[in-house]
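**Q** okay, sequence plus prediction incoming.
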Amino acid sequence: MSKRTGGRWLVAVLTASAAFISGCTASVDADELPGVYRNDETGGEVLLDSDGTFSATDVSTDEFSGPADFSGRWEFLDNQASSDFVYLTIDDGGLGRTGGIQLYTRGEGTVYFQYEPDGPPTLVLTRVGAP
């Protein structure tokens, strides 16, 4: 195989892989995000209200802290380069010194917290109702 043919083959494989991967990621409509999301196992709950506010009850966002209640404002960020997420701007004192946290989206009806970028989700919540 010549160098030129090998380069074309590599470009074709990379293009096909990118198309396949992007097709696997479910697009999220920001207008469909408001609602109540719950983890039945832990009882943790996040309410994303249509006015851009949120409240979280009994939610643990990482492996190191216990469940907490916090609230603030939310904004959907459609990230073309990686995962879409909801940025939660936390009101003063909600999580100590933490001013904000990312709540990732997984298709319609599922959101999750993920402490380590390459690690598994630390808490997965499923939509149970509208606000």
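**A** Noted; the coordinates are in hand.

**Q** all contacts plus neighbour counts: C-alpha atoms, from now on.
**A** Will do.

**Q** quick check: which element contains Asp118?
**A** Of the helices and strands defined by DSSP states H and E, none includes Asp118.

**Q** here comes the other one, which I'd like you to weigh against the first:
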Amino acid sequence: MTIKRTGRQWLAAVLAVSAVLTAGCARTVDTAALPGAYRNEKSGGQIRLARDGTFTATHLSISSGSDPADFHGRWEFVDSGVAGDFVYLTIEDDGLGNLAGVQLYTSGDRTLEFRTPDDPWSLKLTKVPVSKKLQPARP
């Protein structure tokens, strides 16, 4: 009986320490730093998140099966509280057909990423320095 109790106490202690360490390692997103221009150098796709909550995307693919498209609308940061924080893009004027919104994940400092669950595909966009102008998207 003592061994069983000690084992349970040890397990509870390990779980408590894991929870504290995980919470301490959670990356927070500086939402004030999110606005700006992001670009994928390989595809030429780019998105600009404006401080007023609007966005403009040029030549962006949002999944493995989609062709690059231009679209615009409104954006907002969604803090999930645990993991997987993202920028939600509300697409206006049927920019992507029937799709009304997409998630753009925060994947590190100065990096946003379109990802599809259960699919290895992703498109990383890196923040472009203010001094560097966005290039016109490739056709």
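**A** Okay, I see it. Predicted model, so just to flag it, every value in this text is computed and none were measured.

**Q** ok, Lys3 of the first structure to Glu45 of the first structure distance?
**A** 56 Å (C-alpha to C-alpha, to the nearest Å).

**Q** ok, the two, which is more surrounded?
**A** In this view Lys3 of the first structure and Glu45 are compared by other C-alpha atoms under 10 Å, and Glu45 has more residues nearby, 22 against 8.

**Q** shouldn't that one be in contact with Gly35?
**A** No. If you go by C-alpha atoms under 8 Å, Glu45 of the first structure and Gly35 don't touch, sitting 10.4 Å apart.

**Q** identify the residues contacting the residue nearest the centre of the second structure.
**A** The residue lying closest to the centre of the second structure (C-alpha atoms, centre = their mean) is Tyr105, at 1.1 Å. Going by C-alpha atoms under 8 Å, 6 or more residues apart in numbering, Tyr105 of the second structure touches Gly84, Asp85, Phe86, Val87, Leu112, Glu113, Phe114, Arg115.

**Q** switch the cut-off to 7 Å
**A** Gly84, Asp85, Phe86, Val87, Leu112, Glu113, Phe114 (C-alpha atoms under 7 Å, 6 or more residues apart in numbering).

**Q** same check on His59 of the second structure?
**A** By C-alpha under 7 Å, 6+ apart, His59 of the second structure lies in contact with Gly44, Gly45, Gln46, Pro68, Ala69, Asp70, Ala137.

**Q** mind listing the strands for the second structure?
**A** Using DSSP state E, the strands of the second structure run over 36-39, 46-49, 54-60, 69-78, 86-91, 101-108, 111-115, 122-127.

**Q** output the ones you listed in CSV, with distance to Arg27 of the second structure appended to each entry.
**A** Putting the strands of the second structure into CSV (distance: least, C-alpha to C-alpha, whole Å) gives the following:
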stretch, distance to Arg27 of the second structure
strand 36-39, 20
strand 46-49, 21
strand 54-60, 24
strand 69-78, 14
strand 86-91, 12
strand 101-108, 9
strand 111-115, 13
strand 122-127, 18
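
**Q** nearest to Val14 of the second structure, out of those?
**A** Proximity to Val14 of the second structure (C-alpha to C-alpha) singles out strand 101-108 among these, at 28.3 Å.

**Q** my read is that Gly95 of the second structure contacts Pro68, right?
**A** No. With contact defined as C-alpha atoms under 7 Å, Gly95 of the second structure and Pro68 do not form a contacting pair (11.4 Å).

**Q** the more surrounded of the two?
**A** Set side by side, Gly95 of the second structure and Pro68 show more neighbours around Pro68, with 19 against 16, by other C-alpha under 10 Å.

**Q** next one: stretch 23-40 of the first structure to chain centre, how far?
**A** 9 Å (C-alpha atoms, centre = their mean, to the nearest Å).

**Q** can you check stretch 111-131 of the second structure too?
**A** Relative to its chain's centre, stretch 111-131 of the second structure lies at 7 Å (C-alpha atoms, centre = their mean).
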